[in-house]
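Enquirer: heads up, no residue letters with this:
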């Protein structure tokens, strides 16, 4: 999964400028202090307690790499002389390196699995490791259909498209969701990720949760729909759809925008919802925390299968895997400072990178957990 943003997202930026999400300020804080205690914070929440270990290390999810780059810039602006080196080797490698004590925290597309919890606790000197969801990215169901730019889908119809039960664009099930639209009899060309992808896994989880049993193929990083043609990576699927009328795919927001692909509104039962920062923020707010205390492991099935009014349900979450306690004092201080910066000032530039900023209520949950790291 790659959420890289290669050009500005005007719709996202305009909505944020209009105040659709609580994200204040822009750029570095003029009151930031170079090192020591009390690095300034222009975006609300506690100030970063700069200092400690000068060169943090982290490894894992490639999905969040571009967001981490944004966070590093904010961290360096706020805490002079501090740095983080992030190696985007994939979620599995990130968890392994964290559990082996080779990096200060891990990045993962999913929370720690049951089989990984004991090793993480041992790495943290007998203390629990926490899953902190820091980066969220919306996924579009992108399509190209001449004369149709305002398509509405729901989980059931999307599932039947992506497993081949619905074969043409004027199918009655699609028409029922798009009253008045002139839907052609064009065959539907499904385009899927041919490589293993966290985007595919989350998309199939969405179909499983939202389709009322229409999707029986399960989840996983390989597309299981059994129809269509594959393309390599997010760039490949978006380019394939942009060049072929009648095509449909699932792809990260930035790629849909950059390739001028129309994006379907999703109706979870409370009316069609367009993909915007505000609607993604509502989905994040509606996500249930399945972890206990400050372990913020999420149950995204509550989002995928929910019907919260105004919430866009198809999104990805990536985690930072950290020790609740067990770091030496300099490392704990620096980890907390980096994550505090990332959750506050670092959120401001995320739309330009193709990610969704944290809504205020969720940000406060995250900051509470960060401040409790020992």
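Expert: Received it, and whenever you're ready, just let me know what you need. Keep in mind that this is a model prediction, so the values were computed, not measured.

Enquirer: C-alpha from now on. contacts and neighbour counts both.
Expert: OK.

Enquirer: what segments of the stretch 101-250 of the chain are strands?
Expert: In the stretch 101-250 of the chain, the strands defined using DSSP state E, counting those that start in this stretch lie at 105-108, 129-144, 152-153, 189-193, 229-231, 247-252.

Enquirer: distance of residue 321 from residue 117?
Expert: Per Cα to Cα, to the nearest Å, residue 321 is found 11 Å from residue 117.

Enquirer: so for these two, which residues contact both of them?
Expert: Contact with both residue 321 and residue 117 is made by residues residue 129, according to Cα atoms under 8 Å, 6 or more residues apart in numbering.

Enquirer: compare the strands of the stretch 101-250 of the chain and give me the one nearest residue 297.
Expert: Closest to residue 297 of the strands of the stretch 101-250 of the chain is strand 129-144 (Cα to Cα; 5.4 Å).

Enquirer: ok, back up a step: among the strands of the stretch 101-250 of the chain, which is the most enclosed?
Expert: Most buried of the strands of the stretch 101-250 of the chain by mean neighbour count (mean count of other Cα atoms under 10 Å) is strand 105-108; its value is a mean of 30.

Enquirer: quick check: closest non-adjacent residue to residue 275.
Expert: The shortest distance from residue 275 to any non-neighbouring residue, by Cα to Cα, 6 or more residues apart in numbering, is to residue 312 (6.0 Å).

Enquirer: residue 243: neighbour count?
Expert: 12 (other Cα atoms under 10 Å).

Enquirer: please compare the first structure with the one that follows:
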């Protein structure tokens, strides 16, 4: 999939600002500073990975290419696991991933990076994961973590199960089999979904979170779009996907503390703000260890932090120059607003944005 110059009005509105931003990374303006100097960036650059980032990447790329007309960017939303593999092998210039590099990946080498250097994780996109459903006659659905885990583990198999009825007073559910749709590909969205359930109800969701769905239950579908299509076109279906893709499907409220909470970008961002970074990594690596055990109903713990995985130093300096400018833009205030408008994501906090900007400034 090649995402090129398609995008919305919000992206176009940023052209002037982006021209200044991208050039600032590469040259000092001279002469009449009332006009943006021409961008010096050129070439074709490739990214791959997170399908959750798809809508945001489309908007980011549209705006960046307008400000940098000699640049062509291809982003292939193959899924987080495939994206990391492609980047590690040198097939892309950066990866989008809803899960950070793991210890085994960090112990290896990265083909695009300069010798004896490592890749790092930079938070790029914060978004709720929606539990989407399609059940005729049911417009609202409450789920607590126990019931949600048992549905996707295959222990609750019918919509009229007493456990569902007990937390949805006043709703009549049909005598209808549940089809629980999970990601069939290696997916950071799956890892975040599993991490949430493993943290909150580990006695039920007893498998270590990973990009692969851990149980032999339900129905698999590839990528975010595949899950959404399967839920939309099925009968009695339920699935999980980045909230930007939910569309007109029903979305469940999750029990947090004593209340059932609908997803919002702000409630998702609140969880990230109160979570620590993963320990034992290089100082430039900003991977989060999300704490999903909150009982504060102003928080929505089923959240993902999607990363841009980049080299600290590239073997090809031209690629380093591009990545520095592009990742600098998408994690800037302007870029984060474009993602919020296009995908409903939560902008990085000012504190986190400053930390990311400091790291981006060191990319070579």
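Expert: On my side now, so go ahead. Not measured: the values here are computed from a predicted model.

Enquirer: quick one: TM-score?
Expert: Scored against TM-score structural alignment, normalised by the length of the second structure, the superposed chains reach a TM-score of 0.76; 341 aligned residues with a Cα RMSD of 3.8 Å.

Enquirer: in a markdown table, list the strands of the stretch 101-250 of the first structure along with distance to residue 53 of the first structure.
Expert: What follows is the strands of the stretch 101-250 of the first structure, written out as a markdown table (distance: least, Cα to Cα, whole Å):
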| stretch | distance to residue 53 of the first structure |
| --- | --- |
| strand 105-108 | 13 |
| strand 129-144 | 20 |
| strand 152-153 | 49 |
| strand 189-193 | 40 |
| strand 229-231 | 43 |
| strand 247-252 | 35 |
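
Enquirer: where does the equivalent of the residue nearest to residue 275 of the first structure over in the second structure fall, secondary structure wise?
Expert: Matched by TM-score structural alignment, residue 312 of the first structure corresponds to residue 300 in the second structure. In this assignment (DSSP states H and E), residue 300 of the second structure forms part of neither any helix nor any strand.

Enquirer: what about residue 300 of the second structure, how many neighbours?
Expert: Count around residue 300 of the second structure with other Cα under 10 Å applied: 29.

Enquirer: what's the closest of the strands of the stretch 101-250 of the first structure to residue 363 of the first structure?
Expert: strand 129-144 (8.7 Å).

Enquirer: please state the offset of that closest one from the chain centre?
Expert: Mean C-alpha position of strand 129-144 of the first structure versus that of the full chain (Cα atoms, centre = their mean, to the nearest Å) differs by 2 Å.

Enquirer: after superposing, tell me the mean distance of that strand to the second structure.
Expert: Here strand 129-144 of the first structure, set against the second structure after superposition, deviates by a mean of 2.1 Å using mean Cα distance after the TM-score superposition for the first structure.

Enquirer: still on that earlier bit, look up how far residue 99 of the second structure lies from the match of residue 312 of the first structure.
Expert: For residue 300 of the second structure relative to residue 99 of the second structure (Cα to Cα), the value is 18 Å.

Enquirer: wait, which of the strands of the stretch 101-250 of the first structure is closest to residue 369 of the first structure?
Expert: Of all those, strand 129-144 sits nearest to residue 369 of the first structure, with 7.9 Å by Cα to Cα.

Enquirer: same for that closest one, what does it pack against?
Expert: If you count contacts as 3 or more Cα pairs under 8 Å, 6 or more residues apart in numbering; DSSP states H and E, strand 129-144 of the first structure packs onto helix 114-123, helix 233-242, strand 247-252, helix 253-258, strand 262-263, strand 315-323, helix 360-371.

Enquirer: list the contacts for the match of residue 312 of the first structure?
Expert: Residue 300 of the second structure neighbours (Cα under 8 Å, 6+ apart): 128, 254, 256, 261-264, 267-268, 270-271.

Enquirer: higher neighbour count, residue 321 and residue 117 of the first structure?
Expert: For residue 321 of the first structure versus residue 117, neighbours defined as other Cα under 10 Å are more numerous around residue 321 (27 against 16).

Enquirer: aligned to the more buried one, what sits in the second structure?
Expert: Counting by TM-score structural alignment, the partner of residue 321 of the first structure is residue 309.

Enquirer: how much space separates that match from residue 98 of the second structure?
Expert: Taking Cα to Cα, one finds residue 309 of the second structure at 10 Å from residue 98 of the second structure.

Enquirer: could you do residue 155 of the second structure as well?
Expert: Taking Cα to Cα, one finds residue 155 of the second structure at 27 Å from residue 98 of the second structure.

Enquirer: measure the equivalent of residue 134 of the first structure over in the second structure to residue 363 of the second structure for me?
Expert: By TM-score structural alignment, residue 134 of the first structure lines up with residue 124 in the second structure. Using Cα to Cα, residue 124 of the second structure is found at 16 Å from residue 363 of the second structure.

Enquirer: can you check residue 163 of the second structure too?
Expert: Applying Cα to Cα to residue 163 of the second structure and residue 363 of the second structure gives a distance of 52 Å.

Enquirer: from the contacts of residue 300 of the second structure, which two are the most distant?
Expert: 254 and 270 (15.5 Å).

Enquirer: which one of those two has more residues nearby?
Expert: Set side by side, residue 254 of the second structure and residue 270 show more neighbours around residue 254, with 23 against 18, by other Cα under 10 Å.

Enquirer: so the alignment partner in the first structure of the more buried one: helix, strand or coil?
Expert: Per TM-score structural alignment, the equivalent position to residue 254 of the second structure in the first structure is residue 266. Here residue 266 of the first structure takes the strand state, with states given by DSSP: H, G, I helix; E, B strand; the rest coil.

Enquirer: tell me if I'm right that residue 266 of the first structure and residue 273 touch.
Expert: Yes: when contacts are counted by Cα atoms under 8 Å, residue 266 of the first structure is listed as touching residue 273 (5.2 Å).
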